[in-house]
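Participant: sequence plus predicted model, see below.
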Amino acid sequence: MSDQHVEGFLDEILKTEPTYFKVKFKVKPTNNYKIYIDGDQGITIDQCIKFNRALYKQIEEAALYPEGDFSLEVSSPGVDEPLQNIRQYKKNIGRKVEVTLTDERKLEGILKEVAEDTISVEETKGKGKKAVTEVVALPFKDIKTTIVQIQF
């Protein structure tokens, strides 16, 4: 039951900062809360610390763990974490992504568009003068994972 309280506190805190959103909320058996937050324009370490402190304060004030036997980690999703929700997809339009489909096929290209139930990826096949570029529409239901590809 405490898990629902903590997630509710988090949702209330995020309502005051509408450019940020919850990506993932995990609880390990030892009352270890691991929370991933992102922002439409990204998120800084300082902002993660701010959310952590606000949430920690609410947990303590509600006396959910009178003995203090809980831990709390608030961070941004790592660069190798798959995209989890539509807001993450939208903030990554224009970036190179690798999409793994439910049938294990992989597709790599530029994320062009995000709709309610599909994404469009511009894929280039071949090299040089033989390169062919096409935009492929992929329904979310057919996507297993999408990972942003960091380019240097």
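Facilitator: Looks like it arrived, so ask away. Numbering: from 1, shown residues only.
Participant: contacts, neighbours, all on C-alpha from now
Facilitator: OK.
Participant: which parts of the chain are helices?
Facilitator: 2-15, 45-61, 86-91 (DSSP state H).
Participant: F51: neighbour count?
Facilitator: Neighbourhood size, F51 [other Cα atoms under 10 Å]: 21.
Participant: swap in F21?
Facilitator: Number of residues near F21 (other Cα under 10 Å) recorded here: 20.
Participant: got another, please set it beside the one above:
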Amino acid sequence: MSTTQSERLRELLEPLVASQGLDLEEIAVDAVGRKRVLRVVVDSDTGADLDLIADVSRVLSAKLDESDAMGDAEYTLEVGTPGAERSLTEHRHYVRATDRLVRFQLHEGGELVARVLAVDEDGVDLEVPGVKGRKATTRRLAFGDIDKARVQVEFNRKDTTDAAGAQNAQNAQNAKNNDTTEDEEA
């Protein structure tokens, strides 16, 4: 039984990635001129910061150096995360997309853009934004009805926790200004 280089690399690297508390999402080997680039995409439920990515990169690089998985030719190792507009292909991806806006391509045809409210083993509960002043509605979408799904970048979303934090900061500033005014009057 023949295995591809990507499959062999996955078998080699996945336990190392898991030992760092991450999921191995994707491996790709691409030719760039005379060199090759090994791209490794990792993620977790809590995300991955730059320090963790650097640690994983060092661990993977050491393992690759001691094995012959990449052969003798030069290559560059790139380790990163899926990015803002990630495709949702696994159950865990949908869970991680809870409270995010997602564009769904449906098997029946058509497209739906909605916010993921909850995820279970059978599908997702969504909030579909209202159009032209109408209220948002909820909808259940089974995984079997989804052809493709991709997280959408939101630039104008108002986060309620940020609004509360901004209000608290404004209240603190007002209190400070009042204290300063009272000190000047005294």
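Facilitator: That came through fine. Please read all numbers here as calculations on a predicted model, not as lab measurements.
Participant: out of the helices of structure 1, deepest packed?
Facilitator: Of all these, helix 86-91 has the most neighbours on average by mean count of other Cα atoms under 10 Å, namely a mean of 17.
Participant: what about it, how far off from structure 2?
Facilitator: Compared with structure 2 after fitting, helix 86-91 of structure 1 has a mean deviation of 1.5 Å; criterion: mean Cα distance after the TM-score superposition for structure 1.
Participant: against structure 2, where does that helix fall?
Facilitator: Counting by TM-score structural alignment, helix 86-91 of structure 1 pairs with residues 91-96 of structure 2.
Participant: measure the equivalent of N32 of structure 1 over in structure 2 to L9 of structure 2 for me?
Facilitator: Aligning on TM-score structural alignment places N32 of structure 1 opposite V37 in structure 2. Remark: distance between V37 of structure 2 and L9 of structure 2 (Cα to Cα, to the nearest Å) = 13 Å.
Participant: the match of N32 of structure 1: what's it in contact with?
Facilitator: If a contact means Cα atoms under 8 Å, 6 or more residues apart in numbering, then V37 of structure 2 has A28, V29, D30, A31, Y75, T76, L77, E78 as its contacts.
Participant: burial measure for the closest residue to it other than its chain neighbours, as a count.
Facilitator: For V37 of structure 2, ignoring the flanking residues on the chain, the nearest one in space by Cα to Cα, 6 or more residues apart in numbering is T76 at 4.7 Å. For T76 of structure 2, the neighbour count with other Cα under 10 Å is 14.
Participant: would you check that T98 of structure 2 makes contact with L117?
Facilitator: Yes: when contacts are counted by Cα atoms under 8 Å, T98 of structure 2 is listed as touching L117 (5.7 Å).
Participant: list the contacts of the residue nearest the centre of structure 1.
Facilitator: The C-alpha lying nearest the average C-alpha coordinate of structure 1 belongs to V23 (Cα atoms, centre = their mean; 4.1 Å). By Cα under 8 Å, 6+ apart, the contact list for V23 of structure 1 reads I35, Y36, I37, D38, P77, Q84, N85.
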